[in-house]
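1. Structure for this input, please:
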Amino acid sequence: MEFLSSGPLASGWATLALAAVLFGALRLGAFLLKPLGIPAAELSPLEEKLFSLALGITALSLLVLLLGLAGGLNDVVLWTVLVGCVFLRGPANRLERFHFTVVERFLLVVGGGILFLSWLQALAPPTGNDALAYHLAHPREFLLKGGISHLELTRESLWPYQTEMLFTLGLLLQGTILAQLMHWLFFGLTAVLIFSLGKRFYGQRAGLLSALVFLLTPAAFAQSGQAYVDLSLAFFMLAAAYALVLRGTLGETPSALLAGLMCGAALGTKYLALGPAAILWALLLFERRGFKPVFIFMLSALAVSAVWYARSWVILGNPVYPFFAGVFGGHGFESQAGKHVGFGKDWLSFLLFPWNVTMHPDRFGGEIIGPLYLMLAPLALLKPEKTSRTGVILGAFTSLTLIFLFTQSQHARFALSVLPVLAVGAGVGLDKAVSAGGLLKKTVLLVFSCVMLAHGFIYVYRTHKVLAVVSGRVNVEKYLSEHERSYQGHRYLREHLKEGQSVFNAAESRVFYGPKSAVIISDGQPLRESLTRRGVSLRDFLGREQFDMLWLSAGSDSDILAFARAGGYVQDYAYSFTEEPATYEYLFFKKVS
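-> Here you go, the predicted structure:
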């Protein structure tokens, strides 16, 4: 099947390709520092490389978009671009020397082990729900169509797709492994960025502990193995906050410019960044440093992100489709995402939000944050030093972003956008507890060690499940048939549909593994809204379109099941798949000749 890859050779090639993309992005970003007026010499060598990577990755994503809009997506062109980036000249290369204690080296080994396990996890075939529904499915469609465009009757194809451009690049240059490694990359980059921030403001040990707290977050580890966008959002939001607190190092204007560019990259990644971006802008405004930094922050953020929102506004009449339809002339619809997540939005639920999201992950989407943030972050208040601008900005940003997330959507994985900043607080708290000595030190280290071991076992278990397919001992067909609910259905369609035939899919949102030669129309809110506007019933639509096959489930709407059984179609195939806690019953109806 196109773009699907697995096995040791494919994994090795994908990892080498990732290194090439990373090096090209680093050179491109370093080249951009000088014309942007950012004084690289004022940054530490590590900070310079991290911000260069952030700029380079953003520029590469926008370049892929530009090529896609022009119908010029081609592996030769993209490899040429990456090779060309190698010859770009930036600031003189500087190396930073680190001196680690024995304990700090142990922390590095643990962190490296976690990154290795997460790398193995990312080498397996894709199974993530949103990845197969659109994060990977839409880049696949773009490549099959030869260009990037709006995909009719989809909710997401005009969303901010900066990270999806990296997935498009990955699919084109190698396949699914490289695409997933593009997101895995941000797991490590975010940890290094956390270390860098912690080291600058709170000391090297605090920086290492902060990075390890983040790496020990089960939700982040799970995300790193799939082609999602939450870790890239976390990276760019942290980079934006980091740049903002570097005002004393970079100066007013360069700091605001860099923070705005990083914020723009976050806005180009996900709508969810609108809240944190507005919070950073408000914090900058609150400092009353004049209009110029505020204007530069806004302008640079728009320069990077405006294209995503403008496309949606021009094509669909709503820059944040399908949200806020009432504001944008009815273009869109009310989203039900997050409506039934959490314990409510009253004051008591707000006060208990940190406790509840930690102790009741099943009520917040199932992702596990872990106890370290709740346990360690308050310890940062031990022996409070003189209030610093850095602490105030990071604390205010974290608090206000958590309030925003609580009011908008309480999915635990959405909190990944602010967890890196919170990890710094937790790492500083742990460092202070260790420095305090006595019973507090022993208790905190004991609990931290137990959590580290428990999460380590979870990570090993998760990785163990993919080793067979990653090593090539189990073929991809067998692995996906056992671990991914939609694969058997798509295999049936690929085997039984002829080129140009059509399918009405009212059973499954995951479409990545579907046949490339068939026309698949998925039931969903965009289709239903379109039919309502035209005054056409779903039954009339099905009768008129005369689909060659219907993919339904036992839980499909009764009118669709009634249509399938009323005549003209015969059930040709069925299968069930258990994905805890649910069991899916799929039914396939074939049109009678």
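2. all contacts plus neighbour counts: C-alpha atoms, from now on.
-> Fine.
3. from the chain's centre, how far out does the helix or strand containing Ala220 sit?
-> Assigned by DSSP states H and E, Ala220 belongs to helix 218-224. In terms of CA atoms, centre = their mean, to the nearest Å, the centre of helix 218-224 is found 10 Å from the chain centre.
4. What lies in contact with the helix or strand following that helix?
-> As assigned by DSSP H and E, the chain's next helix or strand after helix 218-224 is helix 230-244. The contact list for helix 230-244, computed with CA atoms under 8 Å, 6 or more residues apart in numbering, reads 51, 54, 163, 183, 186-187, 189-190, 193-194, 197, 220, 223-224, 255-256, 258-263, 265-266, 269-270, 273, 276-277, 280, 394, 413-414, 416-421.
5. Same check on stretch 75-90?
-> 20-21, 23-25, 27-28, 30-34, 169, 172-173.
6. List buried residues within those.
-> Buried by 16 or more other CA atoms under 10 Å: 20-21, 23-25, 27-28, 30-33, 169, 172-173, out of the contacts of stretch 75-90.
7. Report the separation between Ala211 and Val110.
-> Computed as CA to CA, to the nearest Å, the Ala211 to Val110 distance reads 11 Å.
8. Those two: which has the busier surroundings?
-> Ala211 (29 against 17; other CA atoms under 10 Å).
9. Skip the chain neighbours and tell me the closest residue to that one.
-> Nearest residue to Ala211 in three dimensions, chain neighbours excluded: Ala191, at 4.8 Å (CA to CA, 6 or more residues apart in numbering).
10. For the comparison step, fold the sequence that follows:
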Amino acid sequence: MNTATIRWITLGLLVLWLFFVLGSFFAVQKPFAAGNVVAVGSVLLNLLAAIWLVAISLGLGAWLLNRLAADTFGLGETVVLGTGLGLGLLGLLVFGLGLVGLFHPWAAYVITGGLSLAAAPQLWRLFQQGRTWKFTNPPHPLVVVYLAVIGLLALLVALLPPTDWDGLFYHLTAPKLYLEAGRIVSGIDVPHFSFPSLMEMLFAWAMLLRGDIAAKLLHFSFAPLLAGLVYLTARRFLSQKSAWPAVVILASMPMLGTLAGWAYNDLALAFYQLASLYAALCFLQLAVSGQRSAVSDQRLSIIALSAIFAGLAMGLKYTSFVTPVVVGLLILWDALRTTYHALRTTSHPLRSTFYALMPFLLFCLIALLVASPWYLRNWFFTGNPVYPFLYGLFGGAFWDNFRTEWYAAAGTGIGWRPSTLLGLPWLLTLGVRDANYWDGRTGPLLLLFLPLVIGWALFRRDDRPPALNALLFYMTAQFAFWTLGVIWSRALWQSRLLLPGLVALAPIAGWVWSELPRLDTPQFSFSRFVNIAVVLTLALTVIDTGLLTQKINPLPYLTGLESRDDYLTRRLGAYYAAMQQINTDLPLESTIVFLWEPRSYYCHLDCRPDSILDEFPHLVDQYQTADAIARNWHDVGVTHVLIHRNGLQFVLNEQPETIDTGVLSALEENYLQPVFDVAGAYQVFEFEFEGGSSLRAGD
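-> Next up, the predicted model:
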């Protein structure tokens, strides 16, 4: 046997020894269990499902964007605007499928597969363009680190089972009920189900394909899209050097990361409103550059795009009407200027006026058409296109004057006190009066730059980008509308509702930040001083966000060390325990009325939530006595009642006059038999009614 053969045999034996030692060691001392592999695999599948839908949306949206305005947008704009456009169109498609009863897994996979094939050619073209694309404005390394850390922390929360209030109340509950029925159904007494539901349709599709975590990730996807759109807005309309400062200011708002981890619709709403304004600014930019012809195909196509985005925004919240109004006014102002110049030179004034007004008319028509499905749905389902609002004009199922007054809470706002109104930006930033503190934290940077923004707006009228006026007008309109809300009702004091305006303020503040060296003197560098303050703020924001994420403690669930039930019990406490006990202990045919608890997502039986905490006061207003309320419950098939004691105590503390404790006590004494109690917070009763009176009337 020669030396070479001996060497190969020796090497082979050593390799076998390596496999034997490592295999035997880790077979006994396992580094992870099967449950860990399953958990990590589930995380990856949730990510892949969301990425799949976003990629399809990018392909389809980019195709439509190129058809509308092929020569207007670069690759970055195509990716950001195209993805948002595609997600919106996907939501409208899902709505149509839900109406015809195609909410079934097989339909979801077949249709999504077909959409994948349709999107693939455009995705390939984008990939080819991306290979030769050069990024000319890289961020500072510290900016990359900050954005990566904040984004990762938000993603960790987005990968967890849903625990957010509105998600469990209606954003996920409505899709869940529709999927159980196999179609979109009416006749459910939750007014929020009649709100514009574009995001809920995206949630429903993701839940069909994968589950509720994939649905949450679709809302998370709007965070990078929104950051990209803020970057593009600052770069295209203000200055290239203001682009990354604008993104940093946006990302300094803690509410952005919080909302990204929840199944809400606020990030999508802010994106579509800013996208509508972005396209309108492109339209106005063409006019400034000399392409003034109102009937040019390019300008009309951009107006159509702006209108589509405005219509998609109106498919998310009723409050989004501010954007089409503002954008419409900007387009109308341009049309009036065009008309004025045309009338001085033309011999056909009527024709010239019509041509000048065509962009405005086209914008209004397309925006209304894109938004119309949600309002037509409400008209057919409830008789009120903006249900439950404007009840006096349209009426509406399940609604009456009592509920109208209860929901409006008119007169409970801050009123017209000048001192309070002047202090609104400060109060908003501190969050001390916010109805929902955690989802409305703006951070200090926007307030820090606000005096500078006002100063630049007032004193730099000539030496500033033309688009700044439109951005200021849009931001001011959003703030004015929000201010009217907080003047009217305390329920509307939610900083989250001002997010579209704050997002528009970010590029303005970023531009002001980039211009601060103008204020430097040889003795004092004000810009450097501000930079130090910003860096300190960002560092504290990272610490704060990290500690809050650690409090949530996502890693045990994500790595399989904690089950879904254990995680939800840890996070939701008595609420989730009560829902689980309802699901396991009560008969399948049970109908449970909730009192002072609006969340029913984790209830698998026929649970009827107290959506605006008015169920009991409304019953008292309608029927006055416990006996009459009991008869009504009997007539509608109620078998059990859940009372959320903490919710009741909250209402008693805030509005004690609205609760008739005598009627409640009579109901409990005569008609409700205790079934179980969860930590004193939730009590479930069996409803007893027979022969028109209480079973215990003679006790």
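11. what range in structure 2 matches the helix holding Ala220 of structure 1?
-> Aligned using TM-score structural alignment, helix 218-224 of structure 1 spans residues 254-260 in structure 2.
12. Need the nearest residue in space to the residue nearest the centre of structure 2, chain neighbours excluded.
-> When CA atoms, centre = their mean is applied to structure 2, the residue found nearest the centroid is Asn265 (1.8 Å). For Asn265 of structure 2, ignoring the flanking residues on the chain, the nearest one in space by CA to CA, 6+ apart is Met199 at 6.0 Å.
13. With Ile659 of structure 2 instead?
-> Using CA to CA, 6+ apart, the closest residue to Ile659 of structure 2 is Pro617 (6.1 Å).
14. Which strand or helix spans that neighbour?
-> Pro617 of structure 2 is part of helix 615-623, with elements assigned from DSSP H and E.
15. Tell me which helix or strand comes right after that helix.
-> Assignment by DSSP H and E places the next element after helix 615-623 of structure 2 at helix 626-635.
16. Next, the angle helix 615-623 makes with that next one.
-> On the basis of axes from the mean of the first three to the mean of the last three CA atoms, to 10 degrees, helix 626-635 of structure 2 is oriented at 110 degrees to helix 615-623.
17. residues in structure 1 matched by the helix or strand that helix 626-635 of structure 2 is followed by, start to end?
-> Heading C-terminal from helix 626-635 of structure 2, the first helix or strand you meet, by DSSP H and E, is strand 640-644. Mapped onto structure 1 using TM-score structural alignment, strand 640-644 of structure 2 spans residues 549-553.
18. And for the matching stretch, what's in contact with it?
-> Contacts of stretch 549-553 of structure 1 (CA under 8 Å, 6+ apart): 502-507, 561, 564, 584-591.
19. 7 Å - rerun?
-> Identification of contacts with stretch 549-553 of structure 1 by CA atoms under 7 Å, 6 or more residues apart in numbering yields 502-507, 585-591.
20. Need the max-distance pair from these.
-> The most widely separated members of those, counting by CA to CA, are Ser502 and Glu585 (21.4 Å).
21. who are the neighbours in contact with Leu379 of structure 1?
-> Contacts of Leu379 of structure 1 (CA under 7 Å, 6+ apart): 429-430, 433.
22. ok, and the most crowded of these?
-> Among those, the one with the most neighbours (other CA under 10 Å) is Leu430, at 28 neighbours.
23. corresponding residue for it in structure 2?
-> In structure 2, the residue matched to Leu430 of structure 1 (TM-score structural alignment) is Trp513.
24. ok, and that match, which helix or strand is that part of?
-> Going by DSSP H and E, Trp513 of structure 2 is in helix 499-514.
25. post-alignment, that helix versus structure 1, mean distance?
-> Mean deviation of helix 499-514 of structure 2 relative to structure 1 after superposition (mean CA distance after the TM-score superposition for structure 1): 1.3 Å.
26. Give me the contacts around that helix.
-> Taking CA under 7 Å, 6+ apart as the rule, helix 499-514 of structure 2 contacts 230, 233-234, 238-239, 241-243, 245-246, 249-250, 270, 273-274, 449, 452-453, 471, 475, 478-479.
27. are any of the residues you listed buried, and which?
-> 230, 233-234, 238-239, 241-243, 245-246, 249-250, 270, 273-274, 449, 453, 471, 475, 478-479.
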